[in-house]
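> Here is a sequence together with a model predicted from it:
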Amino acid sequence: MASHARTGGLSPLQAAALAVGAVTAALLIGRRASPTPDHPRTRRWYRHLSKPDYTPPSPVYPVAWTGIQASLAYGGYRLLRAEGSPERTTALAFWAANQIGIAGWSEVFFGQRSTGWATVTSAALGASAVGYVATAGQVDKTAGQLGIPLVAWVSFATLLAEEIWRKND
């Protein structure tokens, strides 16, 4: 029992299942509105948007997000296993908010086709990602560092979303 209190009450298997489950859910929810072959109208809409020259080719997105979410899953696992503290609670709240933001952005951009609100959503996700890195790093340095790819990608994505908004609205 003492080891469970020291590790936040979750066994390694429980922590892994929760962390992997959360990031997988975020990816699956986000995919529901994404321009996949299952959504030809969304693919056409996205293809016809005026985009800046620095827009990555389509195959980059799943590769980038797989790496980002794998990093977040491992960071979440480490936090879930860390000793309970107010800092841990805050870091986990940011971690959860990031999963919600990741899942929701695709719905806003692709599902609602709202480039303006997607830019705002992306900026909010960026702020949440920075909050995660800062607070997670206080609890577990590695967990904090594992959030840096999210900060980098979302910073770029916010710039990209803003430019798409500007060019198309």
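Perfect, I can see it now.
> From here on, just use CA atoms for contacts and neighbour counts.
Will do.
> In contact with residue 66, which residues?
Listed by Cα atoms under 8 Å, 6 or more residues apart in numbering, residue 66 has no contact partners.
> ditto for residue 10
Contacts of residue 10 by Cα under 8 Å, 6+ apart are 4, 80-81.
> Just the ones in helices from these, please.
Counting by DSSP state H, the contacts of residue 10 place 4, 80-81 in helices.
> Centre-most residue in the protein?
residue 102 (3.9 Å; Cα atoms, centre = their mean).
> which secondary structure element contains that one?
If you go by DSSP states H and E, residue 102 is part of helix 86-106.
> Please enumerate residues in contact with that helix?
Helix 86-106 is touched from outside by 22-23, 25-31, 33-34, 72, 76, 79-80, 82, 118, 121-122, 125, 128-129, 131-132, 135-136, 138-139, with contacts defined as Cα under 8 Å, 6+ apart.
> Summarise which helices and strands the helix or strand following that helix is packed against.
Going down the chain from helix 86-106, the next helix or strand is helix 115-139, by DSSP H and E. Counting contacts by 3 or more Cα pairs under 8 Å, 6 or more residues apart in numbering; DSSP states H and E, helix 115-139 is packed against helix 86-106, helix 141-145, helix 148-168.
> will you turn these into TSV that also has distance to residue 56?
Output for the helices and strands packed on helix 115-139, formatted as TSV (distance: least, Cα to Cα, whole Å):
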stretch	distance to residue 56
helix 86-106	16
helix 141-145	24
helix 148-168	10
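> Put this next to the first one:
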Amino acid sequence: MQFKVRGAVDSLANSRGRSTRHLAVGVGLTAGAVLASALIARANAPTKDNPETYSDYEDLDQPGFKPPAPVFAWVWPPLFLTLIVSGLRIWNAPKSAARTQALSLWAAVQGLNALWMALGPKRLSAQLATAVTTLGAAGAYIWRAKKVDGPAAGLVAPYAGWIGFANVLTEELWRKNHERPTIH
């Protein structure tokens, strides 16, 4: 049974031949980076006790094609999970310059994602610039990761698609409201 579980983990994480310690460090690093983005998003989310975070957001002219709020709650968890697995697969790939570049781009995507979520809708111009940069970094990561581990690149494709859609939403929100000051 133990060998079946390890075999399944090795298949998912691209960790065949890697030590359990190496795998655990990779899980810690990748999950920690993605979790940091999720925590930043959660810290910036409105609550009953702190509705101010996005208080002016609903006052902005909204795009007609914006999905309902619950869609975002359903979409982000699987996207975060695919980011973790993708980063872990690259982490476990054989050492090479391409692997180092892919890991660097993966880390950049995580940092940009955290920044994008931290900015929130009150800073639309900065959020739009960060979202566009995040999409570019995600595309560069996919391109580089494909040379290291094809499945790792494929795992990030839905994230890149979602970020592309988020760019369209953010741009439309900015376009409709850029004359109105949103920075407080």
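That came in fine, so what should we check first? Remember, predicted model here, so these are calculated numbers, not experimental data.
> that older thread, now the contacts of helix 86-106 of the first structure: which count as buried?
Buried subset of the contacts of helix 86-106 of the first structure (neighbour count, 16 or more other Cα atoms under 10 Å): 22-23, 25-27, 29-31, 33-34, 72, 76, 79-80, 82, 118, 121-122, 125, 128-129, 131-132, 135-136, 139.
> Any idea how many residues pack against the closest residue to residue 121 of the second structure other than its chain neighbours?
Excluding its sequence neighbours, the residue lying closest to residue 121 of the second structure (Cα to Cα, 6 or more residues apart in numbering) is residue 57, at 6.3 Å. The number of residues packed near residue 57 of the second structure is 15, by other Cα atoms under 10 Å.
> Now do the same for residue 57 of the second structure: its match in the first structure.
By TM-score structural alignment, residue 57 of the second structure lines up with residue 46 in the first structure.
> Give me the mean deviation of the strand or helix carrying its match from the second structure.
Assigned by DSSP H and E, residue 46 of the first structure belongs to helix 40-48. The superposed helix 40-48 of the first structure is, by mean Cα distance after the TM-score superposition for the first structure, a mean 1.7 Å from where its aligned residues fall in the second structure.
> Report the buried residues of that helix.
42-43, 46.
> quick one: which of those is nearest residue 107 of the first structure?
Nearest to residue 107 of the first structure among the buried residues of helix 40-48 of the first structure is residue 42, at 11.1 Å by Cα to Cα.
> Please look at the closest one and residue 35 and confirm they touch.
Yes: counting by Cα atoms under 8 Å, residue 42 of the first structure touches residue 35, with 5.1 Å between them.
> who touches both of the two?
Both residue 42 of the first structure and residue 35 are contacted by residue 110, under the criterion Cα under 8 Å, 6+ apart.
> Chain neighbours aside, what residue packs nearest to residue 43 of the first structure?
Nearest non-adjacent residue to residue 43 of the first structure (Cα to Cα, 6+ apart): residue 35, at 4.4 Å.
> what's the answer for residue 142 of the second structure, then?
Closest to residue 142 of the second structure by Cα to Cα, 6+ apart is residue 153, at 4.7 Å.
> Check the mean deviation of the helix or strand harbouring residue 35 of the second structure from the first structure.
Residue 35 of the second structure is part of helix 20-43 when elements are defined by DSSP H and E. Its aligned residues in the first structure lie a mean 1.9 Å from helix 20-43 of the second structure after superposition (mean Cα distance after the TM-score superposition for the first structure).
> what range in the first structure does stretch 66-78 of the second structure sit on?
Using TM-score structural alignment, stretch 66-78 of the second structure pairs with 55-67 in the first structure.
> Just the buried residues of the matching stretch, please?
Buried residues in stretch 55-67 of the first structure (16+ other Cα under 10 Å): residue 65.
> Off-centre distance for it?
Here the centre of stretch 55-67 of the first structure is set off from its chain's centre by 13 Å, with Cα atoms, centre = their mean, to the nearest Å.
> what does stretch 33-41 of the first structure give?
For stretch 33-41 of the first structure, the distance to the chain centre is 20 Å (Cα atoms, centre = their mean).
> What of stretch 73-81 of the second structure?
9 Å.
> Does residue 45 of the second structure belong to a helix, a strand or coil?
Under DSSP: H, G, I helix; E, B strand; the rest coil, residue 45 of the second structure falls in the coil class.
> Contact partners for the aligned partner of it in the first structure?
Using TM-score structural alignment, the partner of residue 45 of the second structure in the first structure is residue 34. Neighbour list for residue 34 of the first structure: 42-43, 106-107, 110-111 [criterion: Cα under 8 Å, 6+ apart].
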